[in-house]
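Okay, structure incoming, though there's no sequence with it:
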């Protein structure tokens, strides 16, 4: 028995199909033979549908089964519903048969390891004829030269001719280990950060200036820029998170890197009312060349990663 047959609130395609076949043949036996199932199964599905509709759809005699006025009214709706279901199934079958070939993807190392690498196996299971070549790198890649289909980037900055699509939200926060905060104290406001060891994903000298914002009581945005100091400069976000857990200071981190450590108490959020503003933005952004967007496999992968419906 399927889940839909167990659920009293669900009208399944099996119920609709049984109803339509009985209406077509005016016989439960003939409908069962056509569907390749038993008479009892067909009768059960029709009874379930009648219970859902709270109406008798057939009048039954010893010789034949005929539609009631309620059944005659409902049969056209049922036919349209089954046609939509079958069209959707055919679209999916066609889509899967078309989806073949290789997709070259590049993504930031930490996000690729923590998030993307956990999702791509599901996509490959859904589309057995697809091959994915994934390159994890924090360096900007020349999409044309390296024949990249899909570049996933922290920064939304891209060439004008490229498609730029916000893909996955990223929250940024400040966090430190309990041991560090016990020793150095909990900051009460952004200005207090100047007296702490602070570090983040570092690329250039400007990364030592942090910008934080919050809404005041009048719903106005208040922004603060703070020059922070650090003895530790590193160009890998994973290393930033590890150093924070080891008590090196207050770290500026993406949420996907520290959510688990916060839950386990290895890290504590600092200044939770203030939201860091980074040059990396608030989303992982998909960057795609226009000609690569013409390929169904690339569009379907994009929709999959965005959590939407596949689109061929």
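Ah, there it is. Not measured: the values here are computed from a predicted model.

only C-alpha atoms for contact and neighbour calcs from this point on.
Will do.

For this protein, which helix extends over the most residues?
Ordering each helix of the chain by length in residues (DSSP state H) puts helix 69-98 first.

helices or strands up against whichever helix or strand comes after that one?
Moving toward the C-terminus from helix 69-98, the next helix or strand (DSSP states H and E) is strand 101-107. In terms of contacts (3 or more CA pairs under 8 Å, 6 or more residues apart in numbering; DSSP states H and E), strand 101-107 is packed against strand 130-136, strand 150-153.

ranking those by burial, who's on top?
Burial among the helices and strands packed on strand 101-107, expressed as mean neighbours by mean count of other CA atoms under 10 Å, is greatest for strand 150-153, which shows a mean of 24.

What is that one packed up against?
Taking 3+ CA pairs under 8 Å, 6+ apart as the contact definition, the neighbouring helices and strands of strand 150-153 are strand 101-107, strand 283-288.

Just say which of the ones you listed is most tucked in.
On a mean-neighbour basis (criterion: mean count of other CA under 10 Å), the most buried of the helices and strands packed on strand 150-153 is strand 283-288, at a mean of 23.

Now the element after that one, going C-ward?
Using DSSP H and E, the next helix or strand after strand 283-288 towards the C-terminus is helix 290-293.

Any buried residues in that next one, and which?
Applying a neighbour-count criterion of 16 or more other CA atoms under 10 Å, the buried positions in helix 290-293 are 292-293.

what's next to that helix, contact-wise?
Residues from elsewhere that reach helix 290-293, judged by CA atoms under 8 Å, 6 or more residues apart in numbering: 149, 161-163, 298-299.

can you rerun that using 7 Å?
Counting by CA atoms under 7 Å, 6 or more residues apart in numbering, helix 290-293 makes contact with 149, 162-163, 298-299, all of which sit outside it.

ok, second structure coming up, stack it against the first:
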């Protein structure tokens, strides 16, 4: 016998209330119907889910385990139905989003028009800022943030894009100063970093299980990776920047990779996450936009 939603509802109702009568009243059916559906479910799973006596009903160990999965199954069915309903009706309303400046300019701004063409009835309000916004107070639906930004416990975080960091320099700089022989040699070079804090004066590089931290000289302090990339192309030194900023220059040879066998580890992390409240996540247009961002290739 196939397991039905009605069986699951009856089972979970009794599991929550430990009462057939209360479950029957909540579902608007007779007690015999609830008992029959629970018995059918027990036959279907091949296990006794309740221990029954004349006075009480309690979950068996098998029933406790199955209740967890039954609840997930009902939730998944509900989510699926809501998404199908959203497909049948056009998404609409205002969507307010905030994002880091550089990633917003280089990646997000390229993707938003595609989303708006797909959903012409949505109004999009985008604010690019590197500060951490209070999304509830400032009435944002979604804040796109670096993955290392610790959110408040009541917020929901969903990874939406990968970010890869690289070290690069101009051909002219490397021709004059040479490629570093290893991470330690970076201390002998002019280095350029996306600078916001004193800890950015040291670079952490990994290679497999090897981790090496190097204090690098930095005579150009700037909190914008676009400016760092421009300085590298001008031959001022070796830059540590995300690939979404420098990929074009790498492709056409204006910049060359430095120590490509080593992976930089920055305090900004390797992901952009969508941060929102549980209430805003239940809004179809917000969920749709988050899923849309997840479909993109690594940034």
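Yep, that arrived. Remember, it's a predicted structure, so these values are computed and weren't measured experimentally.

where does the TM-score land?
The TM-score (TM-score structural alignment, normalised by the length of structure 2) is 0.69; 215 aligned residues with a CA RMSD of 1.8 Å.

Return the residue of structure 1 aligned against residue 258 of structure 2.
Matched by TM-score structural alignment, residue 258 of structure 2 corresponds to residue 270 in structure 1.

what sits against that match?
174-176.

Please apply the same query to residue 268 of structure 2.
With contacts defined as CA under 7 Å, 6+ apart, residue 268 of structure 2 is in contact with 146-148.

Show me just the buried residues among these.
Going by neighbour count (16+ other CA under 10 Å), the contacts of residue 268 of structure 2 have 146-147 buried.

Tabulate the contacts of residue 268 of structure 2 in JSON lines, adding columns for distance to residue 126 of structure 2.
Formatted as JSON lines, the entries for the contacts of residue 268 of structure 2 read as follows, by distance: CA to CA, whole Å:
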{"residue": "146", "distance to residue 126 of structure 2": "17"}
{"residue": "147", "distance to residue 126 of structure 2": "19"}
{"residue": "148", "distance to residue 126 of structure 2": "22"}
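
Same check for the contacts of residue 268 of structure 2, but in structure 1.
When these are mapped onto structure 1 through the alignment and contacts are counted by both residues aligned by TM-score structural alignment, their matches' CA atoms under 7 Å, the preserved ones are 146-147.

Which of the contacts of residue 268 of structure 2 sits closest to residue 245 of structure 2?
Distance from residue 245 of structure 2 was checked for each of these by CA to CA. The minimum falls on residue 146, at 15.3 Å.

Quick one: map the closest one onto structure 1.
Residue 146 of structure 2 maps onto residue 154 in structure 1, by TM-score structural alignment.

ok, its match - contacts?
By CA under 7 Å, 6+ apart, residue 154 of structure 1 lies in contact with 280-281, 283-285.

Distance to residue 254 of structure 1 added to these, as CSV?
As requested, the contacts of residue 154 of structure 1 are exported to CSV (distance: CA to CA, whole Å):
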residue, distance to residue 254 of structure 1
280, 10
281, 11
283, 10
284, 11
285, 15
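
Looking for the alignment partner of residue 284 of structure 1 in structure 2.
With TM-score structural alignment as the criterion, residue 284 of structure 1 lines up with residue 272 in structure 2.

Could you measure from residue 15 of structure 1 over to residue 160 of structure 1?
In this structure, residue 15 of structure 1 lies at 52 Å from residue 160 of structure 1, with CA to CA, to the nearest Å as the measure.

And those two? Which one has more around it.
Using other CA atoms under 10 Å, the more surrounded residue of residue 15 of structure 1 and residue 160 is residue 15, with 23 against 7.

which one is the more buried one nearest to, not counting chain neighbours?
Nearest in space to residue 15 of structure 1, with sequence neighbours left out and distances taken as CA to CA, 6 or more residues apart in numbering, is residue 45 at 4.8 Å.

Residue 249 of structure 2 versus residue 180 of structure 2, what's the distance?
Plainly put, residue 180 of structure 2 is 20 Å away from residue 249 of structure 2 if you go by CA to CA.

was I right about residue 46 of structure 1 contacting residue 17?
No: Residue 46 of structure 1 sits out of contact with residue 17 when judged by CA atoms under 7 Å, with a separation of 9.1 Å.

ok, the two, which is more surrounded?
Per other CA under 10 Å, whichever of residue 46 of structure 1 and residue 17 has more neighbours is residue 46, with 24 against 20.

where do the helices sit along the stretch 1-150 of structure 2?
Applying DSSP state H, counting those that start in this stretch to the stretch 1-150 of structure 2 gives helices spanning 5-17, 20-27, 31-45, 61-88, 101-103, 109-118.

Let's have the ones you listed in JSON lines, adding distance to residue 190 of structure 2 and mean neighbour count.
Compiled in JSON lines, those are given as follows (distance: least, CA to CA, whole Å; neighbours: other CA atoms under 10 Å):
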{"stretch": "helix 5-17", "distance to residue 190 of structure 2": "65", "mean neighbour count": "20"}
{"stretch": "helix 20-27", "distance to residue 190 of structure 2": "71", "mean neighbour count": "17"}
{"stretch": "helix 31-45", "distance to residue 190 of structure 2": "67", "mean neighbour count": "17"}
{"stretch": "helix 61-88", "distance to residue 190 of structure 2": "53", "mean neighbour count": "13"}
{"stretch": "helix 101-103", "distance to residue 190 of structure 2": "23", "mean neighbour count": "19"}
{"stretch": "helix 109-118", "distance to residue 190 of structure 2": "32", "mean neighbour count": "13"}
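
and residue 223 of structure 2, which of those is closest to it?
helix 101-103 (10.1 Å).

who touches the closest one?
Taking CA under 7 Å, 6+ apart as the criterion, the residues outside helix 101-103 of structure 2 that touch it are 128-130, 225.

ok so, going back, distance of the match of residue 284 of structure 1 from residue 234 of structure 2?
When CA to CA is applied, the distance between residue 272 of structure 2 and residue 234 of structure 2 equals 29 Å.

What of residue 104 of structure 2?
In terms of CA to CA, residue 104 of structure 2 sits 24 Å off from residue 234 of structure 2.

Please identify which of those two sits among more neighbours.
In this comparison of residue 104 of structure 2 against residue 234, neighbours counted by other CA under 10 Å, the higher total goes to residue 104 at 20 against 16.

Pull the contacting residues for the nearest residue to that one once chain neighbours are set aside.
The shortest distance from residue 104 of structure 2 to any non-neighbouring residue, by CA to CA, 6+ apart, is to residue 128 (6.3 Å). For residue 128 of structure 2, the set of contacting residues under the criterion of CA under 7 Å, 6+ apart consists of 98-101, 104.
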